[in-house]
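K.L.:
Predicted model follows, preceded by the sequence.
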Amino acid sequence: MGILSRTSYVIRSKINSVLNRTEDPTQTLDYSYEQMRDQLQDVKRGIADLTTQKKRLEMQKRRLEDNVDKHNEQARTAVEQDREDLARRALEKKKTKMNQIEDLERQVSELQSQQDRLIEQKDELQSRIEEFRTKKETMKARYEAAEASSTVSEAMTATGEEFEDVGRAIERAEEQTEDMEARSAAMDELHESGAFDDVLSDKDNIDRELEELSTDSGVEAELETLKSDVGADESESEPVPETAADEDELEDLDTDVSDANVSDEEVESELAELQDEEN
């Protein structure tokens, strides 16, 4: 196979592949059906033309037959008038007309045979067209059903191009959401663990915890002072006899206050030692 032949073959194969992808079977079937109907119309026109020609020959044949009768009468009249020469001439014309009639009859017979064949072909073609029409409608219905089923299947399985794009967009959104959730959880964990110190402060976690303890101790001490003041005011305004249970509660309260004071002194002592060490 030469270069030109191979090139031509490749080009034809490429064109055929493109046509196969762009071809719509339903349109092809409709076009084929219309072509067959056009052929049937051509056959019908051919039959009509042939029949018209045959009728012309038959009309010409009838005129010749009339002439034959006329020449026959002329010959008879000429014989009766002893004009043999006229009779001979009339018979000669009659013979010529009869020869023409025979030729026309042969032509009419041939045209009739052609007409019969064309009518048979027309009937066969018409039957094939009707059969093709039934198959065409069946094939179109099957193709449309298959196309609809394929579209639904692509939608259900998300294999179409548009659904593939939607699926990829959903996957990207899920990945980005998971990344953001993981980052947020990591930041919360690092913040709770104190891994990230406040950039606006030079205090570390120990300093903040010590401040919280000092604040809590100060609040407790102030609360105890308020309780003592309130108790003193109540005792001055309305003396109430103390019972054994009340004495026990007061002893417990005094013990808690003394314990709280000792704890504050210990914390202050440790803080002083730590400050001395740092200095």
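P.N.:
Received, thanks.

K.L.:
Please make it C-alpha for all contacts and neighbour counts, starting now.
P.N.:
Noted.

K.L.:
Chain neighbours aside, what residue packs nearest to residue 79?
P.N.:
residue 87 (6.0 Å; C-alpha to C-alpha, 6 or more residues apart in numbering).

K.L.:
what's the distance between residue 134 and residue 261?
P.N.:
108 Å (C-alpha to C-alpha, to the nearest Å).

K.L.:
if we can go back for a sec, wait, doesn't the residue nearest to residue 79 sit right on residue 75?
P.N.:
Yes - with contact defined as C-alpha atoms under 8 Å, residue 87 reaches residue 75; the gap is 3.9 Å.

K.L.:
Okay, one more to line up with it:
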Amino acid sequence: MGIFSRFSDIINSNINALLDKAEDPEKMVRLIIQEMEDTLVEVRSSSAKTIAEKKELQRIINRLQEDVADWQAKAELALSKEREDLARSALIERQKSADKADLVAADIANLDEHISKLQSEVSQLQEKLADAKARQKAMLMRHSTVTSRLEVKKTLDSNRINDAMYKFERYEQKIDSLEAQVESYDIGKKSLQDEFAELAAQDKIDNELAALKAKVNKQDTDA
């Protein structure tokens, strides 16, 4: 037996309540959708048969109505020929045909009511099916998102990240060591730029020293 035993069970079911009780909501949604789609196929097939039956009954009514009109014409003809006995028999047959037509018309009315209910229920089922499919899509998206987040969490919590950071630190230390070696080779060596800078600094000091000597000599002279 499927999730639903009858068509009315689907129409009257509450999808939210079903999903709340389900241990595996995704699987439940798939089963609900499958059951609804199968039911739609069955109901539409049943509706097609019912409509075909109605058309057949309508053809029967048309023939009976033709019989009623035919027996009416025969009764009138018999009376015009002063054959009251034939007219009476014709009227009896006309009534039989009319009674049969009424019975068939009642059957058609019942079929119309049945078809109307089916159409209403199919419309409700289609709405529920659309809702279930929308929920299925949302659940799949949520599942994909949660799965991705879980993988990220697992990666962050694993030792791989720590190992990677440790390797980065080791590489940085190696680079620092290489830079220190390069700098050690440069200690004590003067570049051309450094030598010119020293000359410029020496000239400045010599000038300042000469100016200071001149100032001191002037003070001695004035004294």
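P.N.:
Cool, the structure landed. Predicted model only: the values in this text are computed from it and were never measured.

K.L.:
Please work out the TM-score for the two chains.
P.N.:
With the length set by TM-score structural alignment, normalised by the length of the second structure, the two chains reach a TM-score of 0.58; 141 aligned residues with a C-alpha RMSD of 2.4 Å.

K.L.:
which of residue 134 and residue 261 of the first structure has more neighbours?
P.N.:
Each of residue 134 of the first structure and residue 261 has its neighbours counted (other C-alpha atoms under 10 Å); residue 261 has more, 15 against 12.

K.L.:
In contact with the more buried one, which residues?
P.N.:
Shown in contact with residue 261 of the first structure (C-alpha atoms under 8 Å, 6 or more residues apart in numbering): residue 221.

K.L.:
helix or strand for it, which one?
P.N.:
If you go by DSSP states H and E, residue 261 of the first structure is part of helix 244-278.

K.L.:
Could I get the buried residue list for that helix?
P.N.:
Residues 257, 260, 264, 267 are the ones in helix 244-278 of the first structure that count as buried (16 or more other C-alpha atoms under 10 Å).

K.L.:
can you check stretch 9-20 of the second structure too?
P.N.:
Neighbour count says stretch 9-20 of the second structure has 10-11, 15, 19 buried, by 16+ other C-alpha under 10 Å.

K.L.:
Stretch 94-107 of the first structure too?
P.N.:
By 16+ other C-alpha under 10 Å, the buried positions in stretch 94-107 of the first structure come out as 94, 97-98, 100-101, 104-105, 107.

K.L.:
next one: stretch 118-134 of the second structure
P.N.:
For stretch 118-134 of the second structure, the neighbour count (16+ other C-alpha under 10 Å) marks 118, 121-122, 125-126, 128-129, 132-133 as buried.

K.L.:
In the second structure, spot the helix with the most residues.
P.N.:
helix 84-157 (DSSP state H).

K.L.:
Whatever helix or strand comes next after it to helix 84-157, inter-axis angle?
P.N.:
Moving toward the C-terminus from helix 84-157 of the second structure, the next helix or strand (DSSP H and E) is helix 159-186. Between helix 159-186 of the second structure and helix 84-157, the angle comes out at 40 degrees (axes from the mean of the first three to the mean of the last three C-alpha atoms, to 10 degrees).

K.L.:
any idea how far the helix or strand that helix 159-186 of the second structure is followed by is from the chain center?
P.N.:
Moving toward the C-terminus from helix 159-186 of the second structure, the next helix or strand (DSSP H and E) is helix 192-222. In terms of C-alpha atoms, centre = their mean, to the nearest Å, the centre of helix 192-222 of the second structure is set 87 Å apart from its chain centre.

K.L.:
do the same with stretch 140-155 of the first structure
P.N.:
11 Å.

K.L.:
Average offset of that stretch relative to the second structure?
P.N.:
Superposing on the second structure and averaging over aligned pairs (mean C-alpha distance after the TM-score superposition for the first structure), stretch 140-155 of the first structure comes out at 1.5 Å.

K.L.:
At the geometric centre of the second structure, which residue sits there?
P.N.:
Closest residue to the average C-alpha location of the second structure: residue 137 at 3.1 Å, with C-alpha atoms, centre = their mean.

K.L.:
Pull up the gap between it and residue 197 of the second structure, please.
P.N.:
Taking C-alpha to C-alpha, one finds residue 137 of the second structure at 75 Å from residue 197 of the second structure.

K.L.:
Neighbours of residue 207 of the first structure, how many?
P.N.:
Around residue 207 of the first structure there are 11 other residues, counting by other C-alpha under 10 Å.

K.L.:
Quick check: which element contains it?
P.N.:
For residue 207 of the first structure, the host element (DSSP H and E) is helix 205-237.

K.L.:
Nearest to residue 22 of the first structure among the buried residues of helix 244-278 of the first structure?
P.N.:
residue 267 (88.8 Å; C-alpha to C-alpha).

K.L.:
To which residue of the second structure is that closest one aligned?
P.N.:
For residue 267 of the first structure, there is no aligned position in the second structure, judged by TM-score structural alignment.

K.L.:
so how far is residue 144 of the first structure from residue 267 of the first structure?
P.N.:
The gap separating residue 267 of the first structure from residue 144 of the first structure is 88 Å, by C-alpha to C-alpha.

K.L.:
do the same with residue 49 of the first structure
P.N.:
When C-alpha to C-alpha is applied, the distance between residue 49 of the first structure and residue 144 of the first structure equals 42 Å.

K.L.:
burial of residue 40 of the first structure, as a residue count?
P.N.:
19.

K.L.:
helices or strands up against the host helix or strand of it?
P.N.:
Assessed by DSSP H and E, residue 40 of the first structure sits inside helix 25-80. Judged by 3 or more C-alpha pairs under 8 Å, 6 or more residues apart in numbering; DSSP states H and E, the packing partners of helix 25-80 of the first structure are helix 84-157.

K.L.:
Which part of the second structure matches the helix it packs on?
P.N.:
Under TM-score structural alignment, the match for helix 84-157 of the first structure is residues 84-157.

K.L.:
whereabouts in the second structure does stretch 220-233 of the first structure align?
P.N.:
Going by TM-score structural alignment: stretch 220-233 of the first structure matches no residues.
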